[in-house]
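> Predicted coordinates and the sequence they were generated for:
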Amino acid sequence: MNKQIEKTVLRRIVLQYYKDGLSNRNIAKKINTSKSNVHHIIKTYHQNNQINAIKPPGRPGPSERTLRRLGRQIERTPATVSEELASHMDVSANTVRKYIPMLEYGARIARRKPLLSKKNKNKRRLWANKMVKMPTDYWRKVIFSDECRFSQFNDAYRTYVYRKKNQAYQTKRLQATVKHNGFSVMVWGAIWHGGRSELRLCSNSMNSEEYINTLETTLFPIFRNRRNKVTKRNYLFQEDGAPCHMSKRSQDFIKKSNIKKLEWVAQSPDMNPIEHLWYSLKRRLKQTKLHPSTSAGLFELLVKLWAELPQSLIDRLIDSVPSRFRALKKARGGSTSSEFKIQNRENDKCPAAVLNDQDEVTKENHNITVDSDEQIETTTIIGKVINKASPTNSELVVLVLKFAIFSILIWSC
């Protein structure tokens, strides 16, 4: 039934009850509507002496069909502009801009993610299905490593300032930029639950020889330091698929050094917790408001900021890895939301991956293994989890005894 017809029928019913002498409250109860709605219908009838409300002046809003058509066009080309959308709908761009919020769309910055091939998507999907079963303790025995570039002036971040109309070009309200962001330095670092490596200065184009030298001077001291309790036997080493990492010379060196490697799929920076740490370090570098004039000065500042990063932040990032793989499995190998919820804890004012994995924590605390494709109903009683999917041995014995007693009673009768 047409909505307008439904409203007309409703108004007729209200007015008939009103003429019969019923109060607004009783009418509202009978037709299951609000008292204010009944009052509005009766008031409109007295003012205009007609059942239907007077049509409001002005151009009518968009029809549902028009909005559906606009929604389909946006889904086809989400990166388009309002002028392009308007050309397909015979309306102005200004009208389209008014319609878009009605569909709950908003202009947002597109997330930057690696372009994933079908082959790598499938590899990531299979990898996620395998790694998602690993508990948190497994990842606490992994050393995550990576390189990162830091620039003297990084204008990739947006800077917001308070200003009036005529203050846009005041020096203190400008974001200074230079060609190529000034000079930059490349650093190598590694983290694990409970510790971190020294920050190592690298060349902008690292080769196999330099990478091997980095491992010898930065990674090996970690294994030799007994205070770290990090050994080649108990820990896995993670590295991405950079050419200097995957070269035959580098891989032979790692194999001869008896370093156990963690399986890692290409184009998977969203699974590496050290990526968030680099982001945190860049934020701290920006907040210092310092712009060293030399590469050595910039590296010295980075070493200082690296040492000041709270270990609690690193530990939380390591513990977020299981949730990252759950997100990867849900995305079936596609891009995941690496922009985890940012929350400040204790005294560290840096972003941390805070993930909603309370259910998984509960399962790990109670040592429960639940298959990802099955849903088993469980009940928690004083820290113990009882599985309702099947009875226990003691329950089976009780059932058999009850059945035997019941059978004897029947035969005796």
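Done, it's in.
> Every contact and neighbour count from this point should use C-alpha atoms.
OK.
> any idea how far residue 201 is from residue 116?
As judged by CA to CA, to the nearest Å, residue 116 and residue 201 stand 30 Å apart.
> That should have said residue 99, apologies.
Relative to residue 201, and taking CA to CA, residue 99 is found at 53 Å.
> now swap in residue 259 and tell me
When distance is defined by CA to CA, residue 259 is 22 Å away from residue 201.
> One more: residue 44?
Distance of residue 44 to residue 201, given as CA to CA: 78 Å.
> try residue 299
For residue 299, the distance to residue 201 - CA to CA - is 7 Å.
> What's the local residue count around residue 268?
For residue 268, the neighbour count with other CA atoms under 10 Å is 21.
> check contacts around it.
Residue 268 makes contact with residue 124, according to CA atoms under 8 Å, 6 or more residues apart in numbering.
> How about the one 10 residues further on?
By CA under 8 Å, 6+ apart, the contact list for residue 278 reads residue 148.
> can you tell me the helix or strand for it?
Element membership for residue 278, per DSSP states H and E: helix 274-287.
> and that helix, which residues are buried?
Residues 274-278, 280-282, 284-286 are the ones in helix 274-287 that count as buried (16 or more other CA atoms under 10 Å).
> Contacts for whichever helix or strand comes after that helix next, please.
Helices and strands here follow DSSP H and E; after helix 274-287, the next one along the chain is helix 295-308. If you take CA under 8 Å, 6+ apart as the criterion, helix 295-308 is touched by 152, 183-185, 198-199, 201, 281, 284-285, 291-292.
> which of these are buried?
152, 183-185, 198-199, 201, 281, 284-285.
> Among those residues, which pair sits farthest apart?
Within the buried ones among the contacts of helix 295-308, 183 and 198 form the most distant pair, 22.1 Å apart (CA to CA).
> for comparison:
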Amino acid sequence: MPPIRSGRYVNNQYDTPSRASNVAQRSPRYQLAPYERAKLVELKAIGWSYKDIHERYSHIPIGTIKTTISRSRQRGPTEEILPRSGRPKALNDEERTMLLDLIRDDPHIKYDDLLSRLDHKVSRQTLWRFFRGFNKRKWLVLQRPGLSEEYAQKRRAWADRVRDYDSNKWRKIFFSDESTVERGKGARREYTFTRPADQIKERDIDPMFWAAFSGSGRRTGLIPLFGSPNAPRGGVNRMVILDLYQRVLPTLLNGIEGAIFQQDNAPVHTARIVREWLADQDFEVMAWPPYSPDLNPIENLWALLKAKIYEMHPEIKEMADNEETLGILINAAQEAWSELDTDTLDNLAITMPNRVKQVIDNEGWYTSY
């Protein structure tokens, strides 16, 4: 990643102070057309502030706005552009405007697609510098929930309770969860120009599945969950979960000495009717800390599953969002699930001692998983 230069602009030159400084990065030069300069001067004349003008023309750096207005008297009535030194710009005004429009309309757009739109006339590093000049950068699409001090303490307390579990103990735990499989998503890590605080994940055709597995090689099938589309969580309520558990868990857990069932703290799992049934069956259920998807290895299994789907069926990414695609996606997901081998299950289960150690080392805060 290119370094951020220290210094400030003085008379259109980059002035570097004698001592080290961490002030703002130099903004790229922006050549305004005469009508743009006239509009900026006009708005300032009728009382607009520099901030108001910048909000109206966000593609123009605020420093350029201030300089343009302050020099308007020097240019005179012809609005003649003062000569500039230096090499020609890598991107012309039309291309710069196009790039800003593209990332506004599609924050997930990839650098390769942007370079293609420019016929690869510039390098990736040039694009990076251009966007940094407008305080734009690529962010990893958010996956983790926000932790608070209270939740971090609960995670640490949980880790202290299970810190002595060895790999064989973790192999007897059946990890479970639901997950949606979104069409065209999950094949690789996603990045976006949208800041984390502003990210809102769009949803298309999103079938929801439930599954459970253990490091001993035992697992359920990939089970679709259906309910009312107008209800929270796609209609997956406590009765749907109870019916699922009644059909699946006795076969999965009975006869396995030392088997422990893990589920998260979603209300549909912790509803009294579900807890009472689990207790009646004499199943041992692991207490689970809140906001802890990074501690559940099935989350990694979901990622492997989604990558497998698009490895086996890349055509699904281009299909329309309709009921036919939904059926195809469900079948593809179940086919991909069956292709995940038992060694993968075991490898994920035995990561648990290290996850627990990281929770303890980080005082309950995020792990690297």
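The structure has been received and is ready for your questions. These figures come from a predicted structure and were not determined experimentally.
> And the TM-score between them?
Once superposed, chain against chain, the TM-score is 0.55 (TM-score structural alignment, normalised by the length of the second structure); 232 aligned residues with a CA RMSD of 3.5 Å.
> Would you map the strands across the first structure?
Ranges of strands in the first structure, per DSSP state E, are 142-151, 184-192, 195-196, 200-202, 236-238, 378-381, 384-387.
> residue range for the first one in the second structure?
In this case it means strand 142-151 of the first structure. Using TM-score structural alignment, the residues of the second structure aligned to strand 142-151 of the first structure are 173-182.
> Next: the fifth one.
Counting by TM-score structural alignment, strand 236-238 of the first structure lines up with residues 260-262 of the second structure.
> which other residues reach that stretch?
Outside of stretch 260-262 of the second structure, the residues within contact range by CA under 8 Å, 6+ apart are 172-176, 283-288.
> Can you lay out these as JSON lines showing distance to residue 166 of the second structure?
Below are these laid out as JSON lines (distance: CA to CA, whole Å):
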{"residue": "172", "distance to residue 166 of the second structure": "11"}
{"residue": "173", "distance to residue 166 of the second structure": "12"}
{"residue": "174", "distance to residue 166 of the second structure": "15"}
{"residue": "175", "distance to residue 166 of the second structure": "16"}
{"residue": "176", "distance to residue 166 of the second structure": "20"}
{"residue": "283", "distance to residue 166 of the second structure": "21"}
{"residue": "284", "distance to residue 166 of the second structure": "18"}
{"residue": "285", "distance to residue 166 of the second structure": "18"}
{"residue": "286", "distance to residue 166 of the second structure": "15"}
{"residue": "287", "distance to residue 166 of the second structure": "17"}
{"residue": "288", "distance to residue 166 of the second structure": "18"}
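> Kindly supply the ChimeraX command isolating those of those residues that are buried.
Buried subset of the contacts of stretch 260-262 of the second structure, written as a ChimeraX selection, criterion 16+ other CA under 10 Å:
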select :172,173,174,175,176,283,285,288
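> I'd say residue 355 of the second structure and residue 367 touch.
Yes. When contacts are counted by CA atoms under 8 Å, residue 355 of the second structure is listed as touching residue 367 (6.8 Å).
> Mind listing the shared neighbours of these two?
Residues touching both residue 355 of the second structure and residue 367 (CA under 8 Å, 6+ apart) are residue 295.
> Which one's more surrounded, these two?
residue 355 (21 against 17).
> can you tell me which residue in the first structure aligns to the more buried one?
Under TM-score structural alignment, residue 355 of the second structure pairs with residue 324 in the first structure.
> So what's the residue count around residue 359 of the first structure?
Count around residue 359 of the first structure with other CA under 10 Å applied: 8.
> and what of residue 267 of the second structure?
With other CA under 10 Å as criterion, residue 267 of the second structure counts 11.
> show me the contacts for the residue lying closest to it once chain neighbours are set aside.
Distances taken as CA to CA, 6 or more residues apart in numbering put residue 238 closest to residue 267 of the second structure, at 7.7 Å, once the chain neighbours are dropped. By CA under 8 Å, 6+ apart, the contact list for residue 238 of the second structure reads 267-269, 271, 273-274.
> In PyMOL, how would I select just the buried ones from those?
Buried members of the contacts of residue 238 of the second structure, defined by 16+ other CA under 10 Å, are picked up in PyMOL with:
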select buried, resi 268+269+271+274
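> For stretch 349-369 of the second structure, buried residues please.
349-353, 355-360, 363-367.
> same thing with stretch 209-224 of the first structure?
Using 16+ other CA under 10 Å as the test for burial, stretch 209-224 of the first structure gives 211-212, 214-215, 218-219, 222-223.
> Also stretch 187-195 of the first structure?
Neighbour-count burial for stretch 187-195 of the first structure, counted by 16+ other CA under 10 Å, picks out 187-193.
> Is it possible to get a markdown table of those that adds distance to residue 121 of the first structure?
Putting those into a markdown table (distance: CA to CA, whole Å) gives the following:
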| residue | distance to residue 121 of the first structure |
| --- | --- |
| 187 | 29 |
| 188 | 27 |
| 189 | 27 |
| 190 | 26 |
| 191 | 27 |
| 192 | 27 |
| 193 | 29 |
